[in-house]
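Chemist: missing the sequence, but the structure's below:
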């Protein structure tokens, strides 16, 4: 079984001490296979591909978890380095790999849990009309 060009990330991910559902979530994030508005738009005509919270741009995986104002607030409140929040990346997997190379295992597991909570907060906003404040996520 090969890991491809991101071998370091995938091997480290499966060794993190966190819930299996969070590791699977991060695997899906890395492969950008979660149902983002930009993905749904490519399948379904007439679907809005903008950010459901702010509508300002195309909702990509990076936007939802890192670049959306709500996600930036959550990451900033959590004390994550601004260099990782504001640095530009083309793909989510590159961002995750950079983080994995710098953070220790405990910090990375905490960050993955934070990203999972950001994703759930996004979904609660879309499907239930509820959104938590950044400091509560």
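Modeler: Everything's here; your move. Fair warning: this is a prediction, and the values are worked out from it, not measured in the lab.
Chemist: going forward, measure contacts and count neighbours with C-alpha atoms only.
Modeler: OK.
Chemist: where along this structure do the helices fall?
Modeler: For the chain, the helices defined by DSSP state H cover 7-15, 20-30, 37-43, 61-62, 69-77, 82-86, 92-102, 105-128.
Chemist: among those helices, which is nearest residue 49?
Modeler: helix 37-43 (4.6 Å; CA to CA).
Chemist: Can you tell me what sits against the closest one?
Modeler: Contacts of helix 37-43 from elsewhere in the structure, counted by CA atoms under 8 Å, 6 or more residues apart in numbering, are 47-51, 58-60.
Chemist: buried subset of those residues?
Modeler: Of the members of the contacts of helix 37-43, the ones counted as buried by neighbours, 16 or more other CA atoms under 10 Å, are 49-51, 58-60.
Chemist: how about TSV for those residues, with distance to residue 90 added?
Modeler: Rendered in TSV, the data for those read as follows (distance: CA to CA, whole Å):
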residue	distance to residue 90
49	18
50	18
51	17
58	13
59	13
60	10
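Chemist: Sort out which one of those residues lies nearest residue 7 for me.
Modeler: Lowest distance from residue 7 to the buried ones among the contacts of helix 37-43 (CA to CA) belongs to residue 60, with 23.3 Å.
Chemist: Would you confirm that the closest one contacts residue 36?
Modeler: Yes: between residue 60 and residue 36 there is a contact under CA atoms under 8 Å: 6.1 Å.
Chemist: OK, contacts around the residue most central in space within the chain?
Modeler: Nearest to the centroid of the C-alpha atoms of the chain, with distances taken as CA atoms, centre = their mean, sits residue 65, at 3.5 Å. Contacts for residue 65 were tallied using CA under 8 Å, 6+ apart; they are 71-72, 115, 118-119.
Chemist: take a look at this one as well, against the first:
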């Protein structure tokens, strides 16, 4: 798959009005960073790589999303005309991109088939996790209900007013601070502090992104680091910020403070006219999800203030971390 074609596909996905968690999921799916048993085993985790739904088959993305009985039933229920286990010699990435381009070329941004295709992928992943973590074996009825619920979530997301994601604060902020502020309120204090960082070198296409969150109430910490493909350190930094916000939003936090050592990311969030083209779509998603919080402040800090996330990102880039499920 040629890099220009891959870039085109991600421009399409980043331009779609779909939930940010879907975009993060697709990013991880494309980069083979989901916590499938095959990926966990490849990372040195002492675990069988067998598919939870069909033993003796390795749970690769190709198997889970195309060849597994769970997948074939899900695609039949989707009514998209996809026979996922045909032409099994085609790689999963080529198969994924071919269908995304097919539906986009038919319908553009306004069609229903591309969101339903993405919703079916998400449904397969959620049903697989229900089997692994809750021992709920998904049959046709469960898959059908889950897909309906996922599509309803998408419809609800589309029904939200599309507000301008201009930061509330245009001034330089307090002395020594550079901030971009989003949300419905400028006043208040955060429930959560999140430090984010990316780790990238120009001699490898792999990057590590990481975040470490600490609650204000009881000082408990939680973090995540993953390995992705990235063209630049700047993209890795922006993706770390987006991944942290998606997690915080999913945990129902309403007031969050994000600390990054990237001045370019914060300046670009404050003033879209200055943003680098390479991270335009990622910054757009950060603004979009930032507006969904009551109070969301992204602040430029010194490297020492994101040291935990920095160390975690380096370990992720080097493949020293196990994968974490969405």
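Modeler: Cool, got the structure. Because the structure is predicted, anything quoted here is derived from the model rather than measured.
Chemist: Need the TM-score from the superposition.
Modeler: The TM-score (TM-score structural alignment, normalised by the length of structure 1) is 0.86; 135 aligned residues with a CA RMSD of 2.0 Å.
Chemist: Closest to residue 3 of structure 1 out of the buried ones among the contacts of helix 37-43 of structure 1?
Modeler: Checking those against residue 3 of structure 1 by CA to CA gives residue 60 as the nearest, at 23.6 Å.
Chemist: burial count for residue 97 of structure 1?
Modeler: Here the number of neighbours of residue 97 of structure 1 (other CA atoms under 10 Å) works out to 18.
Chemist: The residue nearest to it when sequence neighbours are not counted: neighbouring residues, count only.
Modeler: Taking CA to CA, 6 or more residues apart in numbering as the measure, residue 97 of structure 1 lies nearest to residue 9, with 5.4 Å between them; neighbours along the chain are not counted. Other residues within reach of residue 9 of structure 1, judged by other CA under 10 Å, total 20.
Chemist: cool, residue 256 of structure 2 as well?
Modeler: Per other CA under 10 Å, the neighbour tally for residue 256 of structure 2 reads 25.
Chemist: Tell me if I'm right that it and residue 295 touch.
Modeler: Yes: contact status for residue 256 of structure 2 versus residue 295: in contact at 6.4 Å, counting by CA under 8 Å.
Chemist: you'd agree residue 199 of structure 2 is in a strand?
Modeler: Yes: according to DSSP: H, G, I helix; E, B strand; the rest coil, the state of residue 199 of structure 2 is that of a strand.
Chemist: count of residues packed around it?
Modeler: Look at residue 199 of structure 2: counted by other CA under 10 Å, it has 27 neighbours.
Chemist: likewise residue 77 of structure 1?
Modeler: Residue 77 of structure 1 - counted by other CA under 10 Å - has 13 other residues nearby.
Chemist: Could you double-check that it lies in contact with residue 135?
Modeler: Yes: contact between residue 77 of structure 1 and residue 135 holds when scored by CA under 8 Å: they sit 6.1 Å apart.
Chemist: so how far is residue 80 of structure 2 from residue 102 of structure 2?
Modeler: When CA to CA, to the nearest Å is the yardstick, residue 102 of structure 2 and residue 80 of structure 2 sit 12 Å from each other.
Chemist: Aligned to residue 76 of structure 1, what sits in structure 2?
Modeler: With the correspondence set by TM-score structural alignment, residue 76 of structure 1 lines up against residue 76 in structure 2.
Chemist: wouldn't that match be in contact with residue 85 here?
Modeler: No: here residue 76 of structure 2 lies out of contact with residue 85, judged by CA under 8 Å, at a distance of 11.0 Å.
Chemist: Report the spatially nearest residue to the equivalent of residue 112 of structure 1 over in structure 2, omitting neighbours in sequence.
Modeler: With TM-score structural alignment defining the correspondence, residue 112 of structure 1 maps onto residue 118 in structure 2. What sits nearest to residue 118 of structure 2 in space, not counting adjacent residues and going by CA to CA, 6+ apart, is residue 22, at 7.6 Å.
Chemist: give me the number of residues near that neighbour?
Modeler: Residue 22 of structure 2 is flanked by 18 other residues according to other CA under 10 Å.
Chemist: Could you do the one 10 residues further on as well?
Modeler: Here the neighbour count serves as a burial measure; for residue 32 of structure 2 (other CA under 10 Å) it reads 18.
Chemist: same deal with residue 113 of structure 1?
Modeler: If we define neighbours as other CA under 10 Å, then residue 113 of structure 1 has 19 of them.
Chemist: you'd agree residue 281 of structure 2 is up against residue 14?
Modeler: Yes: with the criterion set as CA under 8 Å, residue 281 of structure 2 and residue 14 qualify as a contacting pair; they are 5.5 Å apart.
Chemist: From residue 10 of structure 1, how far out is the residue lying closest to residue 66 of structure 1 once chain neighbours are set aside?
Modeler: Closest residue to residue 66 of structure 1 in three dimensions, ignoring its sequence neighbours and counting by CA to CA, 6+ apart: residue 72, at 5.8 Å. Applying CA to CA, one obtains 25 Å for the distance of residue 72 of structure 1 from residue 10 of structure 1.
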